[in-house]
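K.L.:
below are the sequence and a predicted model; questions follow.
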Amino acid sequence: MVGYVRNADPPVRLVLEREKPRSTAAATRPEPLPPPTPEAQPVTPPPPPPPPVAAAPPPPAPEPAAPEPVQTARPAPREFAPIPEIRTIHFDFDRADIRASDAAILDQNAQWLKGNEMLVLIEGHADERGTNEYNLALGERRAKAAREYLISRGIAADRLTTVSYGEERPVCLERNENCWKRNRRADLLVKPQ
């Protein structure tokens, strides 16, 4: 049986095999092999000892302490994240074209992005049906379709990045159409420029 581990990054493939039943007849053991004889290895002389290191001079006498400047913690660079103002779009089975209802969502997303200088990561996703390779390609087509639509609505191309996760990041794990249609999507994540 061959399968894949879900949500593994990088993908992990599992191969399961049945163990053959053991015979109930008395098993004969083969004679043990003699221990291996070591092969002659050339002997290399040990490396010469390192040269002696001179002791460091004693530190100078401390000067009167000046007040240290107050340091504030710098926030870590923010990663792309979903926000409520930017909505996900969905796709029909085995399709990457933008549906009318999702075009309206992308129009709203574009309108918000015009007023907010944010970078956008568009993640393409697929349901679990199909091969991993096919679903990665389908997710990429979906992400690119959303990107091209946003560009056509006036969003600068250099603000938009795409990535495909194929079937690797489902939002629903049940094996039915209601779940699969939720996984056929393009998520739009943002971060400040």
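P.N.:
Everything's here; your move.
K.L.:
okay, CA-based contacts and neighbour counts for the rest of this
P.N.:
Fine.
K.L.:
okay, now the residue lying closest to N135 once chain neighbours are set aside: neighbour count?
P.N.:
Of all residues not flanking N135 in the chain, G166 sits nearest, at 4.5 Å (CA to CA, 6 or more residues apart in numbering). Per other CA atoms under 10 Å, the neighbour tally for G166 reads 28.
K.L.:
next, the one to line up against it:
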Amino acid sequence: MNLSMISKGLLIALPMLALGACSSTTDADAEAAAKLQAEQAAAAAKKAAEDAVQTDTIQAIELTAEEKLVEQYTSAILETTINFEFDKSVISPKYATILDAHAKYLVNNTDKSITVEGHADELGTPEYNIALGERRGLAVSTYLENMGVSASQITVVSYGEEKPVNLGHNESARAENRRAELVY
């Protein structure tokens, strides 16, 4: 009887013990799995946040570079005067940025047109200065056309010495009057 009581007790206790062992292992496994899942979620969230910050930084840098280009373009297109040397109609390389900006604007806005007004200083005959103003206007027109602007968007007019920007009679005043004006 003693043995049978012990056997019965063991029969009842062993399955309970086995169930208890499984139960605690399952809880431990569940806790470990939950902890692992939480760590993975935290790592993923951290990576996503870092990626977002990096993307925002890259976009800010790109925007800044784009803003600089727009600023350069805007300041260049606000310049509408191309000056020339005495008795010359050759465009100085220092005006390339300005003319490139105007060309880009006209190429992107084919509904817009421009008048290039050629001017000269007071030296020389009126006829000569009209011809010189025409050559200066045509030089600017040719430059714009070479940059892709349609000839139909450009009109050239020469005023010779008739519309000085500076009424003085010294070299500084004359230098200001040797020009082509871009008028939209």
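P.N.:
Thanks, I have it. Please read these numbers as outputs of a predicted model, since none were measured by experiment.
K.L.:
which residue in the second structure aligns with the residue nearest to N135 of the first structure?
P.N.:
In the second structure, G166 of the first structure lines up with G160, judged by TM-score structural alignment.
K.L.:
what range does the longest helix seen in the first structure cover in the second structure?
P.N.:
Identified as the longest helix of the first structure according to DSSP state H is helix 132-152. Matched against the second structure by TM-score structural alignment, helix 132-152 of the first structure falls on residues 126-146.
K.L.:
quick one: the matching stretch to the first structure mean distance?
P.N.:
With mean CA distance after the TM-score superposition for the first structure, stretch 126-146 of the second structure departs from the first structure by a mean of 0.3 Å once superposed.
K.L.:
distance from that stretch to the middle of the chain?
P.N.:
33 Å (CA atoms, centre = their mean, to the nearest Å).
K.L.:
ok so, going back, buried residues in the longest helix of the first structure, which are they?
P.N.:
Within helix 132-152 of the first structure, the residues that count as buried by 16 or more other CA atoms under 10 Å are 132, 135-147, 149-151.
K.L.:
who touches the match of helix 132-152 of the first structure?
P.N.:
Contacts with stretch 126-146 of the second structure, where a contact means CA atoms under 8 Å, 6 or more residues apart in numbering, come from 84, 87-91, 99-100, 102-103, 116-123, 151, 154-161, 179-180.
K.L.:
so which of these are in strands?
P.N.:
116-119, 154-160, 179-180 (DSSP state E).
K.L.:
most widely separated two among these?
P.N.:
Across those, the longest distance by CA to CA is 18.6 Å; it joins I154 and G160.
K.L.:
quick one, what contacts F93 of the first structure?
P.N.:
Contacts of F93 of the first structure by CA under 8 Å, 6+ apart are 181, 184.
K.L.:
for it, what is the corresponding residue in the second structure?
P.N.:
Checking TM-score structural alignment: F93 of the first structure goes with F86.
K.L.:
helices of the second structure, start to end?
P.N.:
2-78, 96-108, 126-146, 171-177.
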